[in-house]
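Participant: could you look at this predicted model? Sequence included:
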Amino acid sequence: MVEAVSISVFQDTQHRKSKMGYEFFDSDVTWRLDNSVNLNWGRLPKSLNETFVNGYKKQMADYAEELSASTCGIIFEHILSILRTQEANELSLSVLQNYLSTLDNESEWKLGSIRAFLLNWIDKKIEGISPKIESWLEQITLKGMNKGVPVAKGCPHTGAYSMQEQEAILLWGVNAFIDDKLTLHDYTWLMLNIYLGARPTQFCQLQAGDLRVKSREGRTEYTLQLPYAKKRGVKNFRDSFKEVDIDEDLALLISNQAQATAKLIEKQVGNLTDRQQAEMPVFGAVNRIRGLSSKDELENLRLNTPDILHFPRGNADKILRNLTIICDARSERLKGEFIHLTARRFRYTLGTNAARRGLSPFVIAKILGHSDIQNVKVYTENVKELGEEINDALVAVLAPLAQAFAGTLILSEADAIRVNDPLSRIHNSHGDSLGNCGKYGFCSTGGRVCYTCAKFQPWVHGRHQVILNDLLEERKRLRDKGASSFVLQSTDRVMLAIQEVIILCEKAKRDEGLLDG
């Protein structure tokens, strides 16, 4: 009989809250994560290494705040099985390799199910696990997956985000910012990850003057001078840059965030010159800025320690982790599981999207800031599988899992936020009213895009099938004309959202007794 681990080894007790809102402490023997999942740490073998246990609990507590209770429960059971069957005192490289050798083709998924958990543990530099495990986990081939690293495998846990997942993250971010659930600082950081997929260090080093605005042939163009983080020969702070094109929306976010940081600095030292404003960080170290007392101190600090006022790299990973905790975007690939936000996966996605568009390895290497193409192959292999669009026949099945609809279903306009306001009504192509917009202010979109907006209030009795049919016909026309799956996927999320509304309406009508069960 395996003895239970002594709880006395656990240190640094911390109050936590699971994704479903259940509270627990790191030091508790049992963590209740939802109404059906408990993690009983007393089941761990007594012989475990103390450092491993402390690190394991920290990483699992993070995961409990970020992902569903069921996912945490599966990981806990599989790791417990590894520790018991291997009679191990920690999860070393040799232990994992030996465990894999005991699995047949039908059970290799068990190791795959904890891959993302272990890689995330290593990424955050939490104690208790060897960094040597990282390269092995990325290279192994498991049943049902193609050869190569998680990028090429299209791994739903550790690889690039699918087009549907990218849309889900983007739409969640936009809606959360509109509802004041995200600060300007965090929203800007999220958008930079989504659109640029650069390393956190590069975002930390950004300064206001890195944003460039040019007028060319009657149009305005925006570029960003992005500092290199891992370039041969670059040793000093902001020694080398690459220029990337960005759109007006992202440029406005960066500008507003830079201005917010500059105002915080000016509050401490007085007005800054144009030159000084251009040299101020986009993302600032707030506590250090609040410690400033004069312009002379500001100049001396920057002269001797040029990165002193920039957001610390060591805290950068916490931004995405905190966003993951509140993010309710879900993956249709993982049966509706919450999407895990990591800088690693955003970077994988940047390269994979470039490959999906058919760009050459040399162009992809330049986008990623690589000095050669030796590491680019993983982005260009198996992109067909990664680029498969949603089959129209699967929309009704995937819609509830993806939870693409972000608004609120209402019975009629009498329940709308902007009741009896004709300007708030949303219509389909036949002129039928579908619902109301709950936003007071100008919106240039309207129509089918509304289904992914948190302010949309569709009516239970609206003719939503008409707008879905129009979208399906448009996709068929594009497909017949030879449009790529990359183009077709641009409407996947909207299609899922419309179908989800149709399903919810049918349920509401059944509840009213207007439809047979």
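Facilitator: Done, it's in. Numbering: from 1, shown residues only.

Participant: CA only for contacts and neighbour counts going forward, please
Facilitator: Fine.

Participant: next, the most centrally placed residue in the chain: secondary structure please.
Facilitator: Nearest residue to the geometric centre of the chain (Cα atoms, centre = their mean): residue 341, 3.1 Å. Following DSSP: H, G, I helix; E, B strand; the rest coil, we place residue 341 in the coil state.

Participant: so it makes contact with residue 318?
Facilitator: No. Proximity of residue 341 to residue 318 does not meet the contact threshold set by Cα atoms under 8 Å, at 10.8 Å.

Participant: before we move on, the earlier item: look up how far residue 176 lies from the residue nearest to the centre of the chain.
Facilitator: For residue 341, the distance to residue 176 equals 15 Å [Cα to Cα, to the nearest Å].

Participant: what's the burial count for residue 469?
Facilitator: For residue 469, the neighbour count with other Cα atoms under 10 Å is 12.

Participant: name the element it belongs to?
Facilitator: Here residue 469 sits within helix 464-480, counting by DSSP states H and E.

Participant: in the following helix or strand past that helix, which residues are buried?
Facilitator: Past helix 464-480, heading to the C-terminal end, the next element that is a helix or strand (DSSP H and E) is helix 485-488. Using 16 or more other Cα atoms under 10 Å as the test for burial, helix 485-488 gives 485-486, 488.

Participant: next: stretch 326-343.
Facilitator: Neighbour-count burial for stretch 326-343 flags 327-333, 336-343 (criterion: 16+ other Cα under 10 Å).

Participant: what's the end-to-end length of that stretch?
Facilitator: The first and final residues of stretch 326-343 sit 17 Å from each other (Cα to Cα).

Participant: show me where the stretch 1-150 of the chain has helices.
Facilitator: Here the stretch 1-150 of the chain has its helices, by DSSP state H, counting those that start in this stretch, at 50-66, 69-85, 93-101, 109-123, 132-139, 150-153.

Participant: mean neighbour count and distance to residue 268 for those helices - can I get that in CSV?
Facilitator: Formatted as CSV, these follow (neighbours: other Cα atoms under 10 Å; distance: least, Cα to Cα, whole Å):
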stretch, mean neighbour count, distance to residue 268
helix 50-66, 21, 35
helix 69-85, 17, 45
helix 93-101, 15, 50
helix 109-123, 19, 35
helix 132-139, 15, 44
helix 150-153, 25, 46
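
Participant: my guess is residue 52 contacts residue 121, does it?
Facilitator: No. Taking contacts as Cα under 8 Å, residue 52 lies outside contact range of residue 121: 11.3 Å.

Participant: longest strand in this protein, by number of residues?
Facilitator: Longest strand in the chain by number of residues, with DSSP state E as the criterion: strand 219-227.

Participant: here's the one I want to compare it with:
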Amino acid sequence: MLVRLRALLKFLIALDPAREISELTAADLQNYGASLPNHQQYFLRHVRSLLMEWAKTGVAGLSRDLMLLLPSLETKSHAIGAAVLTMDPERGPLTDLEYESVLAGLRQAFASGDMPIYDYALVVLAIALGCRAMQLAMMKVKDLSITERADGSKVYVLQVTRLKQGKNIRPRTLFKARELAPVVGALLEQQIGLVTKWAEKNGLIPIEAPLFPATMKALKSRRVMHPGLEGHHDGSSASSKIAKLLNGLRIVSVRTGKKMNLFQTRIRRTFGSRAAAEGLPATVIADLMDHSWLDSSLIYVEARPEIMERIDKAMALKVAPLAQAFSGTLVR
């Protein structure tokens, strides 16, 4: 809301640099709304919410005509899932062919030595879990547990911190356990070996060290976030790093004929779309993607028409015996 209010004030100053803004008026808000492109009209909704809270305080700065306008001002909501629903070639989910191209490029970069293991592990985990960049940034060595089955095979379980679960919830207080594929778990086990050496060199307790440090050479004070998260990336730097690594693969899209624009949110959207394509219900997708609202997950189920055929096939095995039983046919 603060960002949106600042945007409003910057807009007004650009209109009239000589103006001293001592009071906001209805015309100010209407002009700002008219200046916004269609896909950003929801910005006005945030400004309206803040100004209504301002008006309740009784503090000066809002004109009478503005206060009368606010309750009846019509605003648009943010269009949820537009990139997913339209399969946007620049921001939407990757097609199966694009996805396989990214994986092939990633494997090739690692096999040829162009991508070190700590970068490779970060990108592989980002793709495997489809989580947010901030969640990757907050992971610690101690979040990965490794146990052995009776046959000697290993089980890897990663505790992923939950985000966007409500107000006043501190980072790393809520977790969701995610079992990893053995090949991904083994990769993280190698990564932990490198991080342990880095932590000892930089005076950190190894189990408290970040799983993906902000640097493999030395701590940077500008990367420090909350107490206990020394050496971690912040969400922005983790997102930038993943985007840089993915775009460095220089994968060409079959849809556009150009180098793909890749970033973690797009990988996350691909994760959700692929889960829906496998016939998983919205409730399971919400659990996998750590969504607070089911509406965010329903987008993926509704996104692709061909998903329905796959869902039908997945459901047929469960529904067919029930249908036969109701029609009088004896089934096992």
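Facilitator: Looks like it came in fine. Treat the numbers as computed from the prediction; the structure is a model and nothing was measured.

Participant: identify the contacts common to residue 52 and residue 121 of structure 1.
Facilitator: residue 129 (Cα atoms under 8 Å, 6 or more residues apart in numbering).

Participant: and residue 307 of structure 1, what pairs with it in structure 2?
Facilitator: In structure 2, the residue matched to residue 307 of structure 1 (TM-score structural alignment) is residue 229.

Participant: packing partners for the longest strand of structure 1?
Facilitator: Taking 3 or more Cα pairs under 8 Å, 6 or more residues apart in numbering; DSSP states H and E as the contact definition, the neighbouring helices and strands of strand 219-227 of structure 1 are helix 200-204, strand 211-216, strand 241-246, helix 248-269.

Participant: for residue 314 of structure 1, find the nearest of the ones you listed.
Facilitator: Of all these, helix 200-204 sits nearest to residue 314 of structure 1, with 9.1 Å by Cα to Cα.

Participant: and the gap between the equivalent of residue 281 of structure 1 over in structure 2 and residue 145 of structure 2?
Facilitator: Residue 281 of structure 1 is assigned residue 210 in structure 2 as its aligned equivalent, the criterion being TM-score structural alignment. Taking Cα to Cα as the measure, residue 210 of structure 2 and residue 145 of structure 2 are separated by 15 Å.

Participant: which one's more surrounded, these two?
Facilitator: A count of neighbours by other Cα under 10 Å puts residue 210 above the other of residue 210 of structure 2 and residue 145, at 27 against 14.

Participant: now do the contacts for the more buried one.
Facilitator: In this structure, residue 210 of structure 2 makes contact with 137-141, 195, 229-232, judged by Cα under 8 Å, 6+ apart.

Participant: can you check residue 252 of structure 2 too?
Facilitator: Taking Cα under 8 Å, 6+ apart as the definition of contact, the neighbours of residue 252 of structure 2 are 258-260.

Participant: from residue 99 of structure 2, how far out is it?
Facilitator: Applying Cα to Cα, one obtains 11 Å for the distance of residue 252 of structure 2 from residue 99 of structure 2.

Participant: if we can go back for a sec, closest one to residue 288 of structure 1 among the helices of the stretch 1-150 of structure 1?
Facilitator: Among those, helix 109-123 comes nearest to residue 288 of structure 1, with 25.9 Å by Cα to Cα.

Participant: counting contacts, what elements does the closest one pack onto?
Facilitator: Judged by 3+ Cα pairs under 8 Å, 6+ apart, helix 109-123 of structure 1 is in contact with helix 69-85, helix 132-139.

Participant: of all those helices, which one is nearest residue 512 of structure 1?
Facilitator: Each of those has some distance to residue 512 of structure 1 by Cα to Cα; the shortest is helix 69-85, at 33.0 Å.

Participant: any idea what residue 354 of structure 1 aligns with in structure 2?
Facilitator: Residue 354 of structure 1 is assigned residue 275 in structure 2 as its aligned equivalent, the criterion being TM-score structural alignment.

Participant: and the gap between that match and residue 303 of structure 2?
Facilitator: To residue 303 of structure 2, residue 275 of structure 2 is 12 Å away according to Cα to Cα.

Participant: now do residue 224 of structure 2
Facilitator: When Cα to Cα is the yardstick, residue 224 of structure 2 and residue 303 of structure 2 sit 39 Å from each other.

Participant: neighbour count winner among these two?
Facilitator: In this view residue 224 of structure 2 and residue 303 are compared by other Cα under 10 Å, and residue 303 has more residues nearby, 20 against 16.

Participant: ok, that one - contacts?
Facilitator: Each residue near residue 303 of structure 2 by Cα under 8 Å, 6+ apart is listed here: 84-87, 273.

Participant: export these as TSV, with columns for distance to residue 186 of structure 2.
Facilitator: As requested, the contacts of residue 303 of structure 2 are exported to TSV (distance: Cα to Cα, whole Å):
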residue	distance to residue 186 of structure 2
84	32
85	35
86	37
87	34
273	26
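
Participant: under the alignment, what does residue 138 of structure 2 map to in structure 1?
Facilitator: In structure 1, the residue matched to residue 138 of structure 2 (TM-score structural alignment) is residue 205.

Participant: how about the contacts made by its match?
Facilitator: Contact criterion Cα under 8 Å, 6+ apart gives 227, 237-238, 281, 307, 310-311 as the residues in contact with residue 205 of structure 1.

Participant: what's the answer for residue 471 of structure 1, then?
Facilitator: Contacts here follow Cα under 8 Å, 6+ apart; on that basis residue 471 of structure 1 touches residue 495.

Participant: at 7 Å what do you get?
Facilitator: Listed by Cα atoms under 7 Å, 6 or more residues apart in numbering, the contact set of residue 471 of structure 1 is empty.
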